[in-house]
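Novice: Below are the sequence and a predicted model; questions follow.
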Amino acid sequence: MHHYIIKRTAYLILTLLIASIFTFVVVNATPGEPAEVLARHLYLGLEEVAPPELIAEVSGRYNLDRPLLEQYLDWMGGVLHGDLGYSILFNKPVDKLLMLYLPPTLLLTTVSMTFAVVFGLFFGICSALHQNKIPDHLIRIATIFFVSMPGFWVAVMLMLVFSIWLRLTPVAGYGGPQFIVLPAIALGLHTMASIARIMRTSMLDTMEKPFVVFAKAKGLPGRQVLLSHACKNALLPVLTVVGMSFGALLAGSVVIETIFAWPGIGSLLMKAISARDLVLIESTIMVIVLLFLLVNFAIDLLYHAIDPRITYE
């Protein structure tokens, strides 16, 4: 177990290093001069053309004219010492910005994942128990629909129906529980449908296993067989989907937060990208990658708690 944790920690560090290189290269390879975009955001209008003198001043002031290797080493050196850099756009340290914008995103992601897991397991089990019957057909059609629909379209439709037509929820904003309902549903529907489909398939396979058949033959109550034997062993594929979906939820929050004016890390990243605030973009992406890796690391450890037969050697 300890060897596995050490090995996974080493893989996590290596993955972060590769992700940092890839992120830095892609961000800096994006068409457009960062100094010019920043000059228009800081000193001019977005539609105006920045003069060469201003571009050179901004480039020199914020060290954007230095070789890319030096910029990367400076950024990574700061990250290793706990300094995520300084945002040119907001004129604040990146870590303070993340402390302000990250909690709303974690709240939205947690609520969305809870919604997806609870309803995904429920509909998946219900579909498996009513195989090839009307509830099963309806659930399968609904899950295919939600898996196929893009998140931004679902968000707009939810806003149109529940906020504009029915006036049950606010259109957008951040505040009480009523503000998080639509963003959480829009963000979690795709994951909920995926979990339901995986749980249905896993349940159908588990229900045919010898230990479930033996439990039924012993005369155990159906609920005990379902909860203690079938569901528990059918959860392993679902855990994998949950771990992989967490990254998708963090990535999808960029669009959903923009649509619903949710002040999270997604909206922060969109502002940073529009202004080509390189350090803020790179550090924000690395925080998202780190959260994704930590969640998957925790889920790997949960495998053994659910099925003790799984070893890490």
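Specialist: Arrived safely, thanks for sending. Residues are numbered from 1 along each chain as shown.
Novice: all contacts plus neighbour counts: C-alpha atoms, from now on.
Specialist: Noted.
Novice: From Leu293, how far out is the spatially most central residue of the chain?
Specialist: By Cα atoms, centre = their mean, the mean C-alpha position of the chain lies nearest to Leu250, the distance being 2.1 Å. To Leu293, Leu250 is 12 Å away according to Cα to Cα, to the nearest Å.
Novice: same deal with Gln131?
Specialist: 36 Å.
Novice: And these two? Which one has more around it.
Specialist: Leu293 (22 against 14; other Cα atoms under 10 Å).
Novice: doesn't Leu12 make contact with the more buried one?
Specialist: Yes: when contacts are counted by Cα atoms under 8 Å, Leu293 is listed as touching Leu12 (6.8 Å).
Novice: Second structure for comparison follows:
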Amino acid sequence: MLSYVLKRLSHTLLVIVGISIVSFVFLQLSGDPVGLMLPQDATSQQIEDLRHKLGLDDPVVVQYLRFVGNALRGDLGRSLFSNEPVAALILERLPATVELAFFSMAFALVIALPIGIVSALKRGTLIDTASMVLALFGLSMPHFWLGIMMIMLFSVQLGWLPTSGRGSFAQIIMPAAAMGISMVALFARLTRSTLLEVLGQDYVRTARAKGLPEYIVIGKHALKNAMIPLVTMIGMEFGLLLGGAVIIETVFAWPGVGRLIVQAIMDRDYPVVQGAVMLLSMIFVIVNLLVDLAYGWLDPDVSLRRASK
């Protein structure tokens, strides 16, 4: 198990290094922020002086190594426009993004798990077909379109929920639902397929032959083993939620990291974009590492097989 953990940690480190290189290079190719920071009538000397002050006239390799060295010390630089520490800006917005991801995941699981379980137990019936059709309907709707439709219906027409902002439970309902609905189909179908596979195993048939109540057979024996693939998928989707909430945060004016990135991209604020991308990427990779380790804990054979490769 120890060799498996060390191997996964080494892979995680390589992924983080790769992400830092890719994000840095692509941001360098996006344009020069100096032109946006100075007035249009700025002289060439003023432009060169500002580039030198910001270190943008150094070779790309030097700029990258400086960024990595500062990041290892917890210094992600300062915003080119607000002159505030990038780390402070990101940490100020991060709780909002984590909160939105958590409620979106909770919304999806509360709906998807019962649908998947009922569909598996009622396989081939009208309930099974209707459940999967409804789940796929939610998957087919884009986040931004669903968010706009929710605002028009529940805020503009009915006046039940606020259109934007953060601070109350009512303000998180629509953003969480807009993000969570698309995951309902994924989790419901995965729960259904894995549970159907488990229900055909010998130990489930043996439990039923012993006369155990159906809720014990499903809850204690079948569902526990069916949850192993679902745990992996939940971890991956949660990581994606942290980095993929940009559109929803923009639609609902949610003050998270995604909205901060959008504004920084428009301003070509390199340090903010680099720092936010790096932090979200590291969170995504770490979450997947923890899920992978949890998978090995739930099924020890997995870690033994992967460690031997």
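Specialist: Perfect, I can see it now. This is a predicted model, so every value here is computed, not measured.
Novice: tell me the strands in the first structure, going along the chain?
Specialist: Using DSSP state E, the strands of the first structure run over 86-87, 92-93.
Novice: residue range for the first one in the second structure?
Specialist: In other words, strand 86-87 of the first structure. Using TM-score structural alignment, strand 86-87 of the first structure lines up with residues 78-79 of the second structure.
Novice: Give me the residues contacting the matching stretch.
Specialist: Applying Cα atoms under 8 Å, 6 or more residues apart in numbering, the contact partners of stretch 78-79 of the second structure are Glu84, Pro85, Val86, Asp269, Tyr270, Pro271, Val272.
Novice: aligned partner of the fifth one in the first structure?
Specialist: In the first structure, Tyr270 of the second structure lines up with Leu278, judged by TM-score structural alignment.
Novice: circling back: which stretch among the strands of the first structure is buried most, on average?
Specialist: strand 86-87 (a mean of 20; mean count of other Cα atoms under 10 Å).
Novice: mean shift of stretch 179-193 of the first structure relative to the second structure?
Specialist: Stretch 179-193 of the first structure, aligned to the second structure and superposed, deviates on average by 1.1 Å (mean Cα distance after the TM-score superposition for the first structure).
Novice: start and end residues in the second structure for that stretch, please.
Specialist: Using TM-score structural alignment, stretch 179-193 of the first structure corresponds to residues 171-185 of the second structure.
Novice: what's in contact with the matching stretch?
Specialist: 100-101, 103-109, 111-112, 132, 135-136, 138-144, 146-147, 150-151, 161-166, 245, 248-249, 252.
Novice: likewise stretch 93-105 of the first structure?
Specialist: Contacts for stretch 93-105 of the first structure (Cα under 8 Å, 6+ apart): 83-87, 250, 253, 262-266, 268, 280, 283-284.
Novice: Go again with 7 Å.
Specialist: If you take Cα atoms under 7 Å, 6 or more residues apart in numbering as the criterion, stretch 93-105 of the first structure is touched by Leu84, Gly85, Tyr86, Ser87, Pro263, Gly264, Ile265, Leu280.
Novice: List the buried residues for that stretch?
Specialist: By neighbour count with 16 or more other Cα atoms under 10 Å, stretch 93-105 of the first structure contains the buried residues Val94, Asp95, Leu97, Leu98, Tyr101, Leu102, Pro104, Thr105.
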